[in-house]
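Asker: Generate a structure from the sequence data that follows.
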Amino acid sequence: MREQPPYLRIAEELAERIASQEWVPGDRLPSRAQLAQECGVGDNVVRRAQELLISQGVLEGRTGSGTYVAEPRTRARMVRALHRELTGGPPFRADMSALGKWGSWETRTEAKIPAPADIARRLGITEGDLCVRTAYEFLTDNKPVYLSTSWEPYSITAGTFVVLPEGGPHAGIGVVRRMAEIGITVDRVVEQPEPRKATAEEAGLLGVPQAVLVTHIRRTYYSDDGRAVETADIVVPAALCEIVYEAATSP
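Answerer: This next block holds a predicted model:
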């Protein structure tokens, strides 16, 4: 039988010490150097063990502060359903409320950003054409659960009240309803999910270890005349959020 990798042994040992309440939720763990000395392993082994436990929701890393025992968290649920947005706007807050949690989001919007090649291809525009880019951080009880970066062709919304997705009188109502305000009917969405590892930037924003497993969803909304009106990259860490696809049936 193959010997268990050292980092798995250390992860089990740390988990057992947490289960025995040597450390309780909110407690800061000793430094990696101290744990490495206690366990008779190198710092890198302790780091890998902690990253594994962070990905499992047992620990949480705080930049510049250390590693802590995580408070118990219920995985958030992300429901992917165009028909829900058509009738009631983005369902995130409703989904969080059903779990007894408060759902919110923080955003940063930049107008007139030249479209990179891959975004231009997805939107059916020319590379370098101007777009409105909005970065979202979705939160449950003020803790991040997933990220999204949205791109909209500036030529579609320029000069209208909906040019800024999170500004003006129609802020925060979602792509479908915002486009309806300027006479554009969105009737189709295409999503391409695939697994990958989190980047360093994503991991920092989400409070998870770098290279933890995430689902990357490439989403594009289309109007009834076939135009792509928005495309987004959505990053969902498996440890924090589950994805549910819901489709309405025709009568």
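Asker: CA atoms for contacts and neighbours, from now on please.
Answerer: Fine.
Asker: And whichever strand or helix holds residue 179, what does it pack against?
Answerer: With elements delineated by DSSP states H and E, residue 179 resides in helix 175-181, which encompasses its position. Contact analysis of helix 175-181 by 3 or more Cα pairs under 8 Å, 6 or more residues apart in numbering; DSSP states H and E lists helix 82-88, strand 186-197 as its packing neighbours.
Asker: I'd like the structure of this one too, to check against the first:
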Amino acid sequence: MRRHAFECPVCQSEQSILLPDSDASATSSCRECRGELEFLPDGDAVNVVPAGPPAPAGTRRPPTQRPGAAGDVPAAPATVPDDYPRYRGSPLHEQSKAGGTLAIALLILAASLTGLTNAWVVHFIPEANDGLQQVGITIEVDNTTGPLANVALLVDGVAANLTASEPGTYTTTVSSGMRTLEVTAPGHRNGTLLVLVYVQDPDMAPTEGTNLFKFILLEGEGAPVKQEQA
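Answerer: This is a model prediction of the structure:
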């Protein structure tokens, strides 16, 4: 056996190898690029060539394409051919960011307009309706077991005249606008409700949330209970 120093024809790294004392060729792998190499005795010299198809002139084959490549060698990064037409438009990443910014701006604008609309409804509609009409309203009063009789109604803290039509159902007249209704009944906690009474057709049928308001009173004593209106 004899040791032969050589330069890998694929990656040009300097290495050495033990070869038999014969004229037979031998193969081995490069320790650096893992390429398969063939050692061809030529008298006292040894020619070292790649064992697989040669790479194109002037290029170095990536590790994953070299003969005999093995193991977890990372793949070469993808490249775009030189003759491939270049993209001439705006950068796609910037377009995406611009589109997202526009969408966020539109959402903020929509939220602002919604806030302005709600403010207008809360502050201007009640004022526009305040005191313009005497509106007939209906209230329905129940507890957890059924309709309540012998109830009283305060409108903005002032007692209202109630007319009973059927058990638990009463009618009265209030001035249009924002009104606080408070219902009382013996043995029950009061129920309060803030309502907006619109100017409306005098013959309008009872409609919940418009001219029909419902109360559910809790038995016992305590602070008034705010009612949830549909």
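Asker: Once they're superposed, what TM-score comes out?
Answerer: Once the chains are laid over each other, their TM-score by TM-score structural alignment, normalised by the length of structure 2 reads 0.22; 82 aligned residues with a Cα RMSD of 5.3 Å.
Asker: Can you list the residue ranges for strands in the stretch 151-251 of structure 1?
Answerer: In the stretch 151-251 of structure 1, strands defined by DSSP state E, counting those that start in this stretch lie at 186-197, 213-223, 228-237, 241-245, listed in chain order.
Asker: Name the residues of the first one that are buried.
Answerer: Right, the one you point to is strand 186-197 of structure 1. 186, 191, 197 (16 or more other Cα atoms under 10 Å).
Asker: do the last one as well
Answerer: Within strand 241-245 of structure 1, the residues that qualify as buried are residue 241, counting by 16+ other Cα under 10 Å.
Asker: Quick check: residue 84 of structure 1 vs residue 228 of structure 1, distance?
Answerer: Taking Cα to Cα, to the nearest Å as the measure, residue 84 of structure 1 falls 20 Å from residue 228 of structure 1.
Asker: do residue 9 of structure 1 as well
Answerer: Shown here: residue 9 of structure 1 relative to residue 228 of structure 1, a distance of 50 Å by Cα to Cα.
Asker: Show me which of the two is the more surrounded one.
Answerer: Higher neighbour count among residue 9 of structure 1 and residue 228: residue 228, with 20 against 16, using other Cα atoms under 10 Å.
Asker: Could I get the contacting residues of that one?
Answerer: When contacts are counted by Cα atoms under 8 Å, 6 or more residues apart in numbering, residue 228 of structure 1 touches 122-124, 220-222.
Asker: can you pull the contacts of the residue nearest to it when sequence neighbours are not counted?
Answerer: Residue nearest to residue 228 of structure 1 in three dimensions, not counting chain neighbours: residue 222, with 4.4 Å by Cα to Cα, 6 or more residues apart in numbering. Taking Cα under 8 Å, 6+ apart as the criterion, residue 222 of structure 1 is in contact with 186-189, 228-230.
Asker: Pick out the most distant pair among those.
Answerer: Spatially, the most separated pair among the contacts of residue 222 of structure 1 is 187 and 230, at 12.5 Å (Cα to Cα).
Asker: any common contacting residues for those two?
Answerer: Common neighbours of residue 187 of structure 1 and residue 230 are listed as 221-222 (criterion: Cα under 8 Å, 6+ apart).
Asker: got a markdown table for the strands of the stretch 151-251 of structure 1, with distance to residue 55 of structure 1 too?
Answerer: Rendered in a markdown table, the data for the strands of the stretch 151-251 of structure 1 read as follows (distance: least, Cα to Cα, whole Å):
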| stretch | distance to residue 55 of structure 1 |
| --- | --- |
| strand 186-197 | 11 |
| strand 213-223 | 8 |
| strand 228-237 | 9 |
| strand 241-245 | 12 |
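Asker: picking up where we left off before, columns distance to residue 132 of structure 1 on top of the helices and strands packed on helix 175-181 of structure 1, output as CSV?
Answerer: Written out in CSV, the entries for these read as follows (distance: least, Cα to Cα, whole Å):
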stretch, distance to residue 132 of structure 1
helix 82-88, 21
strand 186-197, 18
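Asker: quick one: residue 182 of structure 2 from residue 166 of structure 2, how far?
Answerer: The span separating residue 182 of structure 2 from residue 166 of structure 2 equals 20 Å under the rule Cα to Cα.
Asker: Between those two, which has more neighbouring residues?
Answerer: Each of residue 182 of structure 2 and residue 166 has its neighbours counted (other Cα under 10 Å); residue 182 has more, 23 against 10.
Asker: The nearest residue to that one once chain neighbours are set aside and residue 158 of structure 2, how far apart?
Answerer: With Cα to Cα, 6+ apart as the measure, residue 192 is the residue that lies nearest to residue 182 of structure 2, at 4.3 Å, once sequence neighbours are left out. Separation of residue 192 of structure 2 from residue 158 of structure 2 (Cα to Cα) stands at 13 Å.
Asker: what does residue 137 of structure 2 give?
Answerer: Residue 137 of structure 2 sits 16 Å away from residue 158 of structure 2, going by Cα to Cα.
Asker: can you check residue 129 of structure 2 too?
Answerer: 20 Å.
Asker: So which of the two has more stuff around it?
Answerer: Set residue 129 of structure 2 next to residue 158 and count neighbours by other Cα under 10 Å: residue 129 wins out with 18 against 11.
Asker: That one against residue 177, yeah?
Answerer: Yes. Look at residue 129 of structure 2 against residue 177 with Cα atoms under 8 Å: they come within range, at 4.9 Å.
Asker: in structure 1, which spans are helices?
Answerer: 6-19, 32-39, 43-55, 82-88, 92-98, 117-123, 154-157, 175-181, 200-206 (DSSP state H).
Asker: tally of neighbours for residue 36 of structure 2?
Answerer: Other residues near residue 36 of structure 2 come to 21 when the count uses other Cα under 10 Å.
Asker: What separation do you get for it and residue 14 of structure 2?
Answerer: If you measure residue 36 of structure 2 against residue 14 of structure 2 using Cα to Cα, the figure is 15 Å.
Asker: now swap in residue 42 of structure 2 and tell me
Answerer: For residue 42 of structure 2, the distance to residue 14 of structure 2 (Cα to Cα) stands at 20 Å.
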